[in-house]
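Enquirer: Output the structure for:
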Amino acid sequence: WKTDPFGEPIFAEGSPQKVANPFDYGGGLVNPNKAADPGLIYDMGTEDYIKYLCAVGYNTSAISQLVGQTTACSMVKPSVLDVNLPSITIPNLRENITLTRSVTNVGPVNSVYKANIDPPPGISVAVMPETLVFNSTIKTIPFTVAVSTTHQVNTGYYFGSLTWTDGEHLVTSPISVRTQIIQYYTDGN
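Expert: Reported below is the predicted structural model:
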């Protein structure tokens, strides 16, 4: 929801007053009926959380203690951008980035979903594959999201979305991207 019942923009609370963005209102209001029949979900299990903890720098012994079993981070450090969240945030886009997500069909067995991309201004977003075909044997499908910028200077966050639809369900993931072409000396990234 980006507007109030009168069609006016929603404003964030606080000072200075500003038009709300996805950081303020999140993925929108929960519709209980649609939540009971979402169509697709971004599922995460223990292995996904272990990869996330490895990506943010936790050591193997700390992760093992946390999950209650022996674990090991891979030699290649995973990217925190690949955590299977239903949102995409890229805080420092300097060059082309490809990230991975997967969705699980919890709707009708034989479903076909098509991607609809509303890219953030000045940002190119491509999804592969653009169509997801589920059946009785294919319940989870990974996809990649390639993101690049046309901005030549540092920017604030720009917002867009990726929506998967089968004609009945709309599964929308907010996208937020900040271009950081010039690295500041005080910036540790």
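
Enquirer: hey, let's count contacts and neighbours off CA atoms from now on
Expert: Fine.

Enquirer: so residue 125 touches residue 117, yeah?
Expert: Yes - under the criterion of C-alpha atoms under 8 Å, residue 125 makes contact with residue 117 at 7.2 Å.

Enquirer: And the helices in this protein?
Expert: 22-25, 32-36, 46-55, 60-67 (DSSP state H).

Enquirer: Turn the ones you listed into TSV, columns for mean neighbour count and distance to residue 135.
Expert: Output for those, formatted as TSV (neighbours: other C-alpha atoms under 10 Å; distance: least, C-alpha to C-alpha, whole Å):
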stretch	mean neighbour count	distance to residue 135
helix 22-25	14	33
helix 32-36	9	21
helix 46-55	17	24
helix 60-67	14	33
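
Enquirer: Could you also give me the structure for this next sequence, so I can compare it with the first?
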Amino acid sequence: MDEYGQVAVAEAAPHKQADPFDYDGAHVDPNRATDPGLVNNINTKDQARFFCTMGYNETAIASLTRTNASPALCQKTKNLRIVSNVGPALSIYTARIEAPSGTDAIVEPSILVYNSGVKKIKSKV
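Expert: Coordinates of the predicted model:
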């Protein structure tokens, strides 16, 4: 069922009732899951904001997060992150931002440098 309670329909032609192969057309690379590179600490509020940017309504977000977290991003906000390197000990990552239309985003530091002594770095978004 879709968010309106209607039978979900596949987007491809010809239209048909959606089946498990239509729910997620993304390419799945299970080996990549064992080597993600970076891992962000997130909380329920962060998840709600993510689902909001994906177009989910508040009812769906509440169902997915099992909370009443508001996903609104109407004002300036700062999110502190602890970014853990789970990739090779010597790794360098550069932030690339694809902010939604009408918003600006800044990541500090914009370059994360990890080595055998540095496995976690605090960052601000």
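
Enquirer: List the TM-score for the superposed pair.
Expert: The TM-score (TM-score structural alignment, normalised by the length of the second structure) is 0.56; 90 aligned residues with a C-alpha RMSD of 3.2 Å.

Enquirer: picking up where we left off before, of the helices of the first structure, which is nearest residue 89 of the first structure?
Expert: Nearest to residue 89 of the first structure among these is helix 22-25 (10.3 Å), distances taken as C-alpha to C-alpha.

Enquirer: and that closest one, how far out from the chain's middle?
Expert: Centroid displacement of helix 22-25 of the first structure relative to its chain, using C-alpha atoms, centre = their mean, to the nearest Å, is 14 Å.

Enquirer: swap in stretch 47-65 of the second structure?
Expert: 11 Å.

Enquirer: how about residue 60 of the first structure, what's its match in the second structure?
Expert: In the second structure, no residue is matched to residue 60 of the first structure (TM-score structural alignment).

Enquirer: how close does residue 60 of the first structure sit to residue 54 of the first structure?
Expert: 8 Å (C-alpha to C-alpha, to the nearest Å).

Enquirer: circling back to that earlier point, out of the helices of the first structure, the one nearest residue 95 of the first structure is which?
Expert: Closest among the helices of the first structure, using C-alpha to C-alpha: helix 46-55, at 19.6 Å.

Enquirer: same for the closest one, what does it pack against?
Expert: helix 60-67 (3 or more C-alpha pairs under 8 Å, 6 or more residues apart in numbering; DSSP states H and E).

Enquirer: From the centroid of the second structure, which residue is nearest?
Expert: For the second structure, residue 50 is the residue whose C-alpha lies nearest the centre (C-alpha atoms, centre = their mean; 5.3 Å).

Enquirer: give the contact list for that residue.
Expert: Going by C-alpha atoms under 8 Å, 6 or more residues apart in numbering, residue 50 of the second structure touches no other residue.

Enquirer: one step back: what would the helices of the first structure look like in CSV with distance to residue 106 of the first structure?
Expert: Compiled in CSV, the helices of the first structure are given as follows (distance: least, C-alpha to C-alpha, whole Å):
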stretch, distance to residue 106 of the first structure
helix 22-25, 26
helix 32-36, 10
helix 46-55, 19
helix 60-67, 27
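
Enquirer: and residue 103 of the first structure, which of those helices is closest to it?
Expert: helix 46-55 (13.3 Å).

Enquirer: That closest one: how far from the chain's middle?
Expert: From the chain centre to the centre of helix 46-55 of the first structure is a distance of 16 Å (C-alpha atoms, centre = their mean).

Enquirer: With stretch 62-80 of the second structure instead?
Expert: On C-alpha atoms, centre = their mean, the centre of stretch 62-80 of the second structure falls 13 Å from the chain's centre.

Enquirer: Ok, stretch 107-118 of the first structure next?
Expert: That offset, for stretch 107-118 of the first structure, works out to 17 Å (C-alpha atoms, centre = their mean).
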